[in-house]
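In: generate coordinates for the sequence data below:
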Amino acid sequence: MAETNKFPEVQGGGSLLIAWQIKGKRVLVVGGGEVAAGRILNLLNADALVTVICPSAGLNPEVAHRVANNQVTHIDRKFQPSDLSPLPPAEPIAMVLVAVDDPAASTTIWQLCKTLSIPANIADVPPECDFYFGSVHRDGPLQIMVSTNGKGPRLASTIRKFIAEALPPDAGRAIEKVGRLRTKLRQVAPAVEDGPKRMGWMTRVSDAYSWEDMCALDEEDMDNLLKWYASGKVPELEVLKGMGSGSGVDVDGLIEGFDGSFGFSVGA
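Out: Coordinates of the predicted model:
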């Protein structure tokens, strides 16, 4: 029998943390208060199509702002069961978020969602949630979520702030540059079988340059860096910058003769 102590130990009781791609999908938010406002912002940041169901008198200033600027669709009344089953050609409901001060109504909506197999979150009622919202740090493409599985939202916020303060400056901008470089690389090496080599080379690039170095790369630098892909090598930043237009550098000769003896600028 194979040894089991070398494998990760199972820790039950957790949640499956995933990045849910809700872009372009319809989400119902029942309620228009402070909690609903936070939920709505999260959904809009994820490019969801948001419908808010709440009498106008119950909208707080932030939700009213979203309605006035056509960032969400507003239904000016209380929730009705038919809201969960829109008639064609309307898109089906992908998710329901409930944030109202009416436990009985919330439970009724939860039960209807279960019947229709629609994922739902009932604010402040963990047993009536298919998923939880965590405390999120956002910096461009970088998203870090801290979840306590609904047990300690305030503690999640404290931990999230601690993590955010420890991150290097411009982390989000550096990730944007990495993403741009990956897109360019897929154009250079688009074949499926190139996948392992692409991943290995991008790992070396990420290890070779610091956050600041990545932020400093411009389009010409990225194009020059991609010239090293075929060789599998990654130049020191000074070498890369020396390849700029008008430098007179023999790029092919430089890449051919590069053996790594320049060293690498390893980022934190």
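In: contacts and neighbour counts: CA atoms only from here.
Out: Will do.
In: so what does the helix or strand harbouring Lys114 touch, helix or strand wise?
Out: Counting by DSSP states H and E, the element that carries Lys114 is helix 103-116. Secondary-structure packing of helix 103-116 (3 or more C-alpha pairs under 8 Å, 6 or more residues apart in numbering; DSSP states H and E): strand 93-98, strand 120-122.
In: how about this one, so we can line them up?
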Amino acid sequence: MNNLFPIFIKLENLHTLIVGGGYVGLEKITAVLDNSPEATVTLVSPEIRNEIREMAEENSRITLIERKFDENDFQDKDLVIVATNDKEENRRIKEAARSLHILCNVADTPALCDFYLSSVVRKGNLKVAISTNGMSPTMAKRLKEVLNEALPENLETAMEQLKAVRDMLKGDFAYKVDELNRITSVLVKKK
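Out: Okay, here's the model as predicted:
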């Protein structure tokens, strides 16, 4: 059973620390910035891939620190993503993060994660996150492909129209919810 609480975080208001500058570190920083282009990210690693360096050259919100992780790197950080290939180091970083009450994701180690990075489907302002509870990122990736194909491209227009209707509705919150539910019921009626 998946007991995870789905949440969308405004990373532009937080400072994210990524530990690890290899392929997985590249994957994680790319995921963060693809979803939150205004995020502030500090990446710490003794070795940093050229693709990450190129990203940092083009984005002033990325800071690269080319050395081994130090617990002082947690200072002023709100979230940490660990992407090293050293399992003991990953565990040590996770324990240090926990002691400071900093949420931590350790790549490919669900037992050490406070949160998972989800597979994401985007259509304009619609964003759907997919979780398999850390069991199968491959399944999440396939579901993403299915949803990308299934969701129409004109969802943005429909959402703009519904927002305009919501803004025009008078009455209390319950009335507005009932009206919007009535208007959108056509989306879920079986044929």
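In: ok so, going back, residue range for the helix holding Lys114 of the first structure in the second structure?
Out: Using TM-score structural alignment, helix 103-116 of the first structure lines up with residues 87-100 of the second structure.
In: tell me the most buried of the helices and strands packed on helix 103-116 of the first structure?
Out: strand 120-122 (a mean of 24; mean count of other C-alpha atoms under 10 Å).
In: for Glu62 of the first structure, find the nearest of the helices and strands packed on helix 103-116 of the first structure.
Out: When these are ranked by proximity to Glu62 of the first structure, the top entry is strand 93-98, at 16.9 Å, counting by C-alpha to C-alpha.
In: mean per-residue distance, the closest one to the second structure?
Out: By mean C-alpha distance after the TM-score superposition for the first structure, the fitted strand 93-98 of the first structure averages 0.9 Å away from its aligned residues in the second structure.
In: what angle do helix 103-116 and that strand make with each other?
Out: Angle of strand 93-98 of the first structure versus helix 103-116, following axes from the mean of the first three to the mean of the last three C-alpha atoms, to 10 degrees, is 160 degrees.
In: export the helices and strands packed on helix 103-116 of the first structure to TSV and tack on distance to Lys151 of the first structure?
Out: What follows is those, written out as TSV (distance: least, C-alpha to C-alpha, whole Å):
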stretch	distance to Lys151 of the first structure
strand 93-98	19
strand 120-122	14
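In: burial check on Gly179 of the first structure, number of neighbours?
Out: The burial metric for Gly179 of the first structure, expressed as a neighbour count using other C-alpha atoms under 10 Å, is 13.
In: which secondary structure element contains the aligned residue in the second structure for it?
Out: The equivalent of Gly179 of the first structure in the second structure is Lys163 (alignment by TM-score structural alignment). Assignment of secondary structure by DSSP H and E places Lys163 of the second structure within helix 155-168.
In: gap between Arg182 of the first structure and Asn149 of the first structure?
Out: Using C-alpha to C-alpha, to the nearest Å, one obtains 34 Å as the distance from Arg182 of the first structure to Asn149 of the first structure.
In: picking that back up, mean deviation of the helix holding Lys114 of the first structure from the second structure?
Out: So helix 103-116 of the first structure averages 0.9 Å relative to the second structure (mean C-alpha distance after the TM-score superposition for the first structure).
In: check which residues of that helix are buried.
Out: With burial defined by 16 or more other C-alpha atoms under 10 Å, the residues of helix 103-116 of the first structure counted as buried are Ser106, Ile109, Trp110, Cys113.
In: just put those residues in TSV and tack on distance to Val239 of the first structure.
Out: Compiled in TSV, these are given as follows (distance: C-alpha to C-alpha, whole Å):
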residue	distance to Val239 of the first structure
Ser106	62
Ile109	62
Trp110	60
Cys113	59
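In: determine which two of those residues are furthest apart.
Out: Using C-alpha to C-alpha, the buried residues of helix 103-116 of the first structure span at most 10.6 Å, a distance reached by Ser106 and Cys113.
In: what residue in the first structure is paired with Asp114 of the second structure?
Out: Under the alignment defined by TM-score structural alignment, Asp114 of the second structure corresponds to Asp130 in the first structure.
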